[in-house]
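Asks: Give me a model of this one.
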Amino acid sequence: MQNEHQIFGIRAIIEAIQAGKEIDKVFLQKEAQGDLMQELMKTLKKNNVNFSYVPVEKLNKLSKFNNHQGAVASIAPIKFVTMEELVEGVLENKQNPLFLILDQLSDARNFGAIIRTAECTGVDGIIIQKQGSAPVNGDTVKTSAGAVFNIPICKVDHIKDAVFYLQGSGIATVAATEKTENNIYDIDFNRGIAIIMGSEDKGVNPSVLKIIDEKAKLPMYGTISSLNVSVACGAFLYEAVRQRL
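Replies: Sure, this is the predicted structure:
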């Protein structure tokens, strides 16, 4: 069974994936068993579909007590683009593109807020990882104020793949991290560049930090040592805007 944005039930989700539906994320009941669930797991892994285990109460809420059988899928309201389509399409028309990479950002509302700011600051495309990233769902659409429909979003298997591809295309990569002495205001944003923001709890993955071109941090003067990721992202994007004016 399904509505506009969700599919309920194991068999329905398997059939949707096999039919090529743009499945954004699948929520599975913790400790769910059975042959059909095993078949769903194989299908999810084979097709590299993002999934997570949740309590049955969350599934009941998502499905409004429809017969979910321990599985609810979220259908993306947008069509994702490939890395090649995104980068090559932008480079054909722009000399100094601005990309945004989100390294396993997990909160849909933070994601939506970032998309909204990205659209307002002229970001040419957003890159996320298939596994571990926030879903593009109703919360994302709402908090983005509809901006999610106006900016290309690309899903990649691994963030490192995106970094290498961008570097190979002449795009510099800079990560927002506290693990540096470099200040955001020391970075040249007036060139082809991709800004990398990390997850809410862990920041940018250490393996990603090893391969990017530059690191930068925001100056902090308060007793709290970090900003909300959407706020920090806004500060980085508007420094890029300031330099490009």
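Asks: going forward, measure contacts between C-alpha atoms and count neighbours the same way
Replies: Will do.
Asks: what about the spatially most central residue of the chain, which helix or strand?
Replies: Nearest residue to the geometric centre of the chain (CA atoms, centre = their mean): Ile128, 3.5 Å. Secondary structure assigned from DSSP states H and E places Ile128 in strand 125-129.
Asks: Proceed likewise with the subsequent sequence, for comparison:
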Amino acid sequence: MRYEEFTIEGRNAVMEAFRAGKTIDRLFVLDGCQDGPVKSITREAKKHDTIISFVKKERLDQLSQTGKHQGVIAYAAAYEYAEVEDILKAAEEKNEAPFIVLLDSIEDPHNLGAIIRTAHQAGAHGIIIPKRRAVGLTATVARTSAGAINYLPVAKVTNLSATIEELKEKGLWFVCADMDGELMYNVNLKGPIGLVIGSEGEGVGRLVKEKCDYIARIPMYGEVDSLNASVAMGVLAYEIVRQRLS
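Replies: So this is what the prediction gives:
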């Protein structure tokens, strides 16, 4: 299902969006605003586990497209999120070993869009992103994915490490991309797999990395020390494809 409205402004509009069951990725509220309607909106947001940011009026004015935000602006997801179970089901329906991409702290919508596009082409069954410190399914992500967002389920989870643990119990094992790892060609990437990619600046977080079974390194010969996150994901995804075909 496609949502046409991405930025929702004004108290009634935001409240209606929650009541209509729209997925709100983030809510911006005027700092210090404590009146009844705003309290009702923040209560609703907490119920749906929406990230709430209390910001100054200047910030809201900056974000506003209408100039009539009344102290609240919501970012609705451009597309609905899937459940992790939907991703496993997609693999089962194709009679394939699950291949899932997990993203740690990817905040650039162009990167996420490119990752969705490449993951779909590489035969991944879905993508898992965390709720915090990560971009959601925005309109920019949808555009950059070049339509792949319509075919590849994206799930959003509260805790990436806990999700990895749960998926391990279902037979998946995990490899993360990191410069300190073993050369990717020497890592066995066959079978049910989760590929973990971190942000360009920080890479995969320590807690998530500790949950991974293998750490794979992409060979690099340049003077700069990292690849764009979507390119790194593409390189490793196609090594998984190569090993699955061999």
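Asks: List the TM-score for the superposed pair.
Replies: The TM-score (TM-score structural alignment, normalised by the length of the first structure) is 0.87; 242 aligned residues with a CA RMSD of 2.4 Å.
Asks: just to revisit the earlier point, give me the contacts around the strand holding Ile128 of the first structure.
Replies: Under the contact criterion CA atoms under 8 Å, 6 or more residues apart in numbering, strand 125-129 of the first structure has outside partners 86, 98-104, 115, 151-159, 162.
Asks: thinking in terms of the whole chain, how far from its middle is it?
Replies: The chain centre lies 5 Å from the centre of strand 125-129 of the first structure; the measure is CA atoms, centre = their mean, to the nearest Å.
Asks: For that strand, give me the average deviation versus the second structure.
Replies: Compared with the second structure after fitting, strand 125-129 of the first structure deviates on average by 0.7 Å (mean CA distance after the TM-score superposition for the first structure).
Asks: Quick one: average offset of the following helix or strand past that strand versus the second structure, please.
Replies: Sequence order places helix 138-143 as the next helix or strand after strand 125-129 of the first structure, per DSSP H and E. Following superposition, helix 138-143 of the first structure is found to deviate from the second structure by 1.0 Å on average (mean CA distance after the TM-score superposition for the first structure).
Asks: Which elements pack onto the very next helix or strand once past helix 138-143 of the first structure?
Replies: Per DSSP H and E, the first helix or strand lying C-terminal to helix 138-143 of the first structure is strand 153-156. When contacts are defined as 3 or more CA pairs under 8 Å, 6 or more residues apart in numbering; DSSP states H and E, strand 153-156 of the first structure packs onto helix 83-91, strand 125-129.
Asks: buried ones in the top helix by length along the second structure?
Replies: Longest helix in the second structure, counting residues (DSSP state H): helix 229-245. Residues of helix 229-245 of the second structure classed as buried by neighbour count (16 or more other CA atoms under 10 Å): 229-230, 232-234, 236-241.
Asks: from those, which two are the most distant?
Replies: Spanning the widest gap among the buried residues of helix 229-245 of the second structure are Ala229 and Val241, at 18.2 Å by CA to CA.
Asks: hmm, back to that, residues making contact with the longest helix of the second structure?
Replies: Applying CA under 8 Å, 6+ apart, the external contacts of helix 229-245 of the second structure come out as 111-112, 114-115, 118-119, 122-123, 177, 184-185, 188-191, 195, 197-200, 218.
Asks: Work out the gap between it and the centre of the chain.
Replies: On CA atoms, centre = their mean, the centre of helix 229-245 of the second structure falls 18 Å from the chain's centre.
Asks: and what of stretch 4-24 of the first structure?
Replies: Taking CA atoms, centre = their mean, one finds the center of stretch 4-24 of the first structure at 20 Å from the center of the full chain.
Asks: And stretch 32-43 of the second structure, by the same measure?
Replies: Here stretch 32-43 of the second structure is found 28 Å from its chain centre; the criterion is CA atoms, centre = their mean.
Asks: what do you get for stretch 190-197 of the first structure?
Replies: How far stretch 190-197 of the first structure lies from its chain's middle: 16 Å, per CA atoms, centre = their mean.
Asks: ditto for stretch 27-37 of the first structure
Replies: On CA atoms, centre = their mean, the centre of stretch 27-37 of the first structure falls 26 Å from that of its chain.
Asks: Report the next helix or strand after the lengthiest strand in the second structure in sequence order.
Replies: Counting residues, the longest strand found in the second structure (DSSP state E) is strand 173-183. Going down the chain from strand 173-183 of the second structure, the next helix or strand is strand 193-198, by DSSP H and E.
Asks: and the following helix or strand past that next one, what does it pack onto?
Replies: Where DSSP H and E defines the elements, the next helix or strand beyond strand 193-198 of the second structure is helix 206-211. On a contact count with 3+ CA pairs under 8 Å, 6+ apart, helix 206-211 of the second structure meets helix 160-169.
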